[in-house]
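Give me a 3D structure for the following:
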Amino acid sequence: MKIQKIKNRGVLFTYTTSLGWDLNIHLIMGEKYNYIIDTGLGSLSMEPIREYIKDSNKPIIVINTHYHWDHVWGNGSFQNCIIISHKLCREIIESKWEEMMDKNKQYCQGEVEMYLPNLVFEQELYFPEDKIRIIYTPGHTIDSISVIDEEEKVINVSDNIGDNLDEIIPNIYCEKELYHATLLKYMDMDFDTCISGHNVILGKEIIEKILSIL
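So this is what the prediction gives:
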């Protein structure tokens, strides 16, 4: 596992999986809350993050960026916390849980149990004390969301960017027009650092590059 600081209050935990791709878990340490973006492959994925913030007395807010198994399997480690997702994300996790487990259970890391998001939204949530904005950005999936740290101008777009620099366009499981609209929305936002679910840390120019390819 690799741990990288992102500016002043962000930390990126990167795991290399047995499938050959990297998986990023993003921590933002705000003034009021610690925000954990996605929960990886199970309870063992979450242990390094819990250890990192063990001396903090700030409550944890977990954010599921979309329903895919590699982003939600560690939710059970945070049953006393707020877990945020898009409304559709909660619905799809519940409906596809057994299917995801049947197909991918060999990749579980530690304990994995279905624990659904307990705070859902449709368009946007904002945490003004920490300047954290969460917005609906369909693309990779119909339920995809992004998290913007407005104080540090860092955005987490999850899997709306592909897994590596050779494949920057992700698999798209919704209408292509929705993904294009999301990319244009990103272009209007004020950020200079881009975090994704599996790729390396990138700059805003990656969005323009994807648009040019599309």
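
Please count neighbours and contacts with C-alpha atoms only from this point.
Noted.

Going along the chain, name the helices of the chain.
For the chain, the helices defined by DSSP state H cover 43-52, 87-104, 176-187, 205-213.

Can you give me the neighbour number for the residue nearest to Asn160 when sequence neighbours are not counted?
What sits nearest to Asn160 in space, not counting adjacent residues and going by CA to CA, 6 or more residues apart in numbering, is His140, at 5.1 Å. Other residues near His140 come to 25 when the count uses other CA atoms under 10 Å.

Alongside the first, I'd like the structure of this one:
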Amino acid sequence: MDVLEVGQRSFVFSFHEPFLTNVYVILGQKAAYLCDTFLGPDAITQILSWFSENGYDLRRFFVFYSHYHYDHVWGTCTLDSSTVIAHEKCRDLLLEHGESEIQEYGESMIGDVTLVLPNITLRLRIELHHENLIFWHTPGHTSDCASLYDSEDSVLFVGDNVESPIPYVNTPDIDGYLKSLESYLEMDWDLLVPSHDPPMNDANLIRENIDYLSRFWSEEFDSSFDEEATSIRHARNLATVAKCEEMGKSISLEYLRRAREIVERFVDNPTAIKLLKELDELSS
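Have a look, this model is predicted:
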């Protein structure tokens, strides 16, 4: 675990196994705020131990979920009686998918996990003026995505909405996703904290993600990627969008066809082989 001290009151804790994940922590006036809680109690215990070893006495906790996915919520059960802030859809999606994700991804758990649901939900935004914090709905990676702006230390925490080389897309609302990313460019921040990339001081990755999403619907775009892994991720995004209920059957089949044409170029890649099997099931 690496620790980056930011400004006067904030810290980025970076875990590298099984994949890079950042937990952003703010020491507010009345509580410590943890932005996402990674894969389980043992990870959060490491963070709390670091604070204790460095002379901090943390007693009250607020947790912010950037979205409902397992690798962002599993560690919350370590924090007794914590307040959990998230978008209102996050609570619904955790109720719908939380237990099945435990079954599907349980091998990734770091400690024994009990799901903790949000107990304060937002529709558009929540502002904590006394802490200089804004939480607001930024649909994108998932429909429940929310972001946090820490104006005191000029930090923007964006969860999985910004990711290299391209984001994972789980909703057909590409226009909404683009608006969320564009809103990040309008804010006055010095440090951008994505969940799965190193913290950064510039907006280059945001712009690259905007470029990707702005061309997402174009079939001519499918063959433009230099890296095999990026092409396969794009195919995965097409397949995921095709599964969404909002898509008509003919449109869904079109995106499944596009996804298949991409992954068939990489038949020796295990990830591509797995995706091909999924595409067969979806097309049948």
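
rewinding a little: got a list of what the residue nearest to Asn160 of the first structure touches?
159-160, 170-174, 179 (CA atoms under 8 Å, 6 or more residues apart in numbering).

what's the helix or strand containing Leu205 of the second structure in contact with?
For Leu205 of the second structure, the enclosing helix or strand under DSSP states H and E is helix 204-214. Helix 204-214 of the second structure has contacts (CA under 8 Å, 6+ apart) with 162-167, 174, 178, 181-182, 184-185.

Mind doing that once more with 6 Å?
Identification of contacts with helix 204-214 of the second structure by CA atoms under 6 Å, 6 or more residues apart in numbering yields Ile166.

Next, the buried residues of it.
205-206, 208-210, 212-213 (16 or more other CA atoms under 10 Å).

preserved in the second structure, out of the contacts of His140 of the first structure?
Contacts conserved in the second structure for the contacts of His140 of the first structure, using both residues aligned by TM-score structural alignment, their matches' CA atoms under 8 Å: 159-160, 170-174, 179.

From those residues, keep the buried residues only.
Looks like these have 159-160, 170, 172, 179 buried, using 16+ other CA under 10 Å.

quick one: contacts for the closest residue in space to Pro59 of the first structure that isn't next to it in sequence?
Distances taken as CA to CA, 6+ apart place Tyr33 nearest to Pro59 of the first structure, at 5.3 Å, with adjacent residues excluded. The contact partners of Tyr33 of the first structure, by CA under 6 Å, 6+ apart, come to 58-60.

Ok, Asn118 of the first structure next?
Ile83.

quick revisit: quick check on the contacts of Tyr33 of the first structure: which are buried?
Buried among the contacts of Tyr33 of the first structure by 16+ other CA under 10 Å: Ile60.

out of the contacts of Tyr33 of the first structure, which ones does the second structure keep as well?
For the contacts of Tyr33 of the first structure, the subset whose aligned partners also touch in the second structure (both residues aligned by TM-score structural alignment, their matches' CA atoms under 6 Å) is 59-60.

out of the contacts of Tyr33 of the first structure, who's nearest Lys2 of the first structure?
Nearest to Lys2 of the first structure among the contacts of Tyr33 of the first structure: Ile60, at 21.8 Å, using CA to CA.

My understanding was that that closest one contacts Glu31; is that so?
No: between Ile60 of the first structure and Glu31 there is no contact, the gap being 11.5 Å when judged by CA atoms under 6 Å.

how near is the nearest residue to Val263 of the second structure once chain neighbours are set aside to Thr37 of the second structure?
Nearest in space to Val263 of the second structure, with sequence neighbours left out and distances taken as CA to CA, 6+ apart, is Ala272 at 5.4 Å. As judged by CA to CA, to the nearest Å, Ala272 of the second structure and Thr37 of the second structure stand 30 Å apart.
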